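**Student:** predicted coordinates and the sequence they were generated for:
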Amino acid sequence: MTTILKNTVWLLFMAFAVVSCSKEKEQGKEINGQCWYKITIEEQTTHPNQFGQDHLIFSSVTGPDGKSGLSLDLIQTKSNGQQYNALKLGSEPSGLFNDKTSMGTTYLVNFFNAIAAHLPDLGEYTYRMENNATPEDGVLTVTVLENSERRMRFKVSGTIMKKEGGVENWSDVVLVPLDAEFSFDRTYYNEMTSNGVDMAGADCDCKP
């Protein structure tokens, strides 16, 4: 992305956060529990706030050149105050998601990174797919399960490579299955256009 496009996307994200917080205050307990996920990797299943305070971000962006990208992030704050991007995935190019996207629409993931959420820190392993990955690194898809007036639900499924070592010293361990679902109440959702950039997304804290 160009610098102008990156700055525009950043401003849109900030606007999303402000609008989402305002809506949450207005709705109160009515949307409690509608910022939700379930992730299963190597038969280890994680639910919201099980190992820290979780924050979910979903976005889909199309630039002036028509190129698009979709991303999903799980930000986790541990009891010691440390904050981790526990899961991050991207699909580019993907086609813009909006309130008219049909149920069953599928996006191919081309970047994925996740830590073992049950550990107090980064731990020994990570689950990772680099940009322009080959099937040997895993194959993951994002599927729209629901896009209704009530909520949006996405399913992430396939395989991902388990890796060990540091950022500059990754080594493959084994391909493992991954199955996940993410759900956002519609009140968290926004669509915006600025400087030729179309953006749709949701931003929310998972409730106790």
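**Tutor:** Yep, it's here. Numbers count the residues shown, from 1 in each chain.
**Student:** CA only for contacts and neighbour counts going forward, please
**Tutor:** OK.
**Student:** excluding its backbone neighbours, what's nearest residue 149?
**Tutor:** Nearest non-adjacent residue to residue 149, counting by CA to CA, 6 or more residues apart in numbering: residue 186, 6.3 Å away.
**Student:** residue 153 too?
**Tutor:** Across the structure, with CA to CA, 6+ apart as the measure, the residue nearest residue 153 apart from its sequence neighbours is residue 183 (4.4 Å).
**Student:** same question for residue 114.
**Tutor:** For residue 114, the spatially nearest residue (CA to CA, 6+ apart) is residue 87, at 4.2 Å.
**Student:** and the gap between the residue nearest to the spatial centre of the chain and residue 56?
**Tutor:** Relative to the mean C-alpha position of the chain, the nearest C-alpha, by CA atoms, centre = their mean, is the one of residue 72, at 1.5 Å. Spatial separation of residue 72 from residue 56 under the definition CA to CA, to the nearest Å is 8 Å.
**Student:** use this one as the comparison:
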Amino acid sequence: MIAIKKMMSLCFIALTTTACVKENDDLGMEGSAECLYKVTIDGQTTLPNQFGQDNIVITTSSAEDIFSFRITQAKTDPSEESVMDAVAYNGRFNSKLPEGTYPVGFFGATSFQANESGLFPLYGFEEEGEWGNATITLVENSDQRIRMKVSGTVMKQDEVGGDVKELGLVPVEAEIIIGRKHYVEATVDGVLVGGAVCKCQK
């Protein structure tokens, strides 16, 4: 069984702020587009703040060519949350990272549908191949905002009769948008790295 709570050695630079969004275009996301997401896993779509205030985080590494984003979805119990992580390689995130597609080396998510957190169903892979394949596309890295998409397939696991079963590959599509004002960067050990944290608001 893969470990969705896998620890990553990332150099994390972040800033916490809030923003307002609207839901109106074909992606369900429009307006100031300062801090929002849309996730569809196994045919189920989630937008921000279904149960409480959600967060988006971008991190990168000064030691390796990897970067990631994380969505944490608050539950009705403030101590609980669901988490989605996607880690890409072949690039460090900063304001100069070219727009384009980067392979995902790790993906993990718990269910975003229930109002209580739980380990199952569990979605993801730790290595490309049998357990799925996905990419992160950096759609926009402008002075106004950062926009990333995930697309691919991931393994679904669930408890069946008291045992954990692999139920097969399911599609995943995810998108995040973060306003540039939430982003910070710095040079660490001679490497330009950046990151962001924002709290989603409707």
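**Tutor:** That came through, no problem. Since the model is a prediction, treat every value here as computed from it, not as a measurement.
**Student:** corresponding residue for residue 107 of the second structure in the first structure?
**Tutor:** The alignment partner of residue 107 of the second structure in the first structure, by TM-score structural alignment, is residue 112.
**Student:** after the helix or strand harbouring that match, heading C-terminal, what element do we hit next?
**Tutor:** Using DSSP states H and E, residue 112 of the first structure sits in strand 111-115. Per DSSP H and E, strand 111-115 of the first structure leads on to strand 125-129 as the next helix or strand towards the C-terminus.
**Student:** the residue nearest to the centre of the first structure -> the second structure?
**Tutor:** Correspondence of residue 72 of the first structure to the second structure, assessed by TM-score structural alignment: residue 69.
**Student:** ok, its match - contacts?
**Tutor:** With CA atoms under 8 Å, 6 or more residues apart in numbering as the criterion, the residues that contact residue 69 of the second structure are 56-59, 85-87.
**Student:** mind putting those in JSON lines, neighbour count, distance to residue 16 of the second structure and secondary structure included?
**Tutor:** Compiled in JSON lines, those are given as follows (neighbours: other CA atoms under 10 Å; distance: CA to CA, whole Å; DSSP: H, G, I helix; E, B strand; the rest coil):
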{"residue": "56", "neighbour count": "23", "distance to residue 16 of the second structure": "10", "secondary structure": "strand"}
{"residue": "57", "neighbour count": "23", "distance to residue 16 of the second structure": "9", "secondary structure": "strand"}
{"residue": "58", "neighbour count": "24", "distance to residue 16 of the second structure": "11", "secondary structure": "strand"}
{"residue": "59", "neighbour count": "23", "distance to residue 16 of the second structure": "13", "secondary structure": "strand"}
{"residue": "85", "neighbour count": "19", "distance to residue 16 of the second structure": "18", "secondary structure": "strand"}
{"residue": "86", "neighbour count": "23", "distance to residue 16 of the second structure": "20", "secondary structure": "strand"}
{"residue": "87", "neighbour count": "24", "distance to residue 16 of the second structure": "21", "secondary structure": "strand"}
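**Student:** mind listing the strands for the second structure?
**Tutor:** For the second structure, the strands defined by DSSP state E occupy 35-41, 44-46, 55-60, 66-74, 81-89, 100-110, 122-125, 132-141, 145-160, 163-179, 183-188, 191-199.
**Student:** among those, which is nearest residue 20 of the second structure?
**Tutor:** Residue 20 of the second structure lies closest, by CA to CA, to one member of those: strand 35-41, at 7.3 Å.
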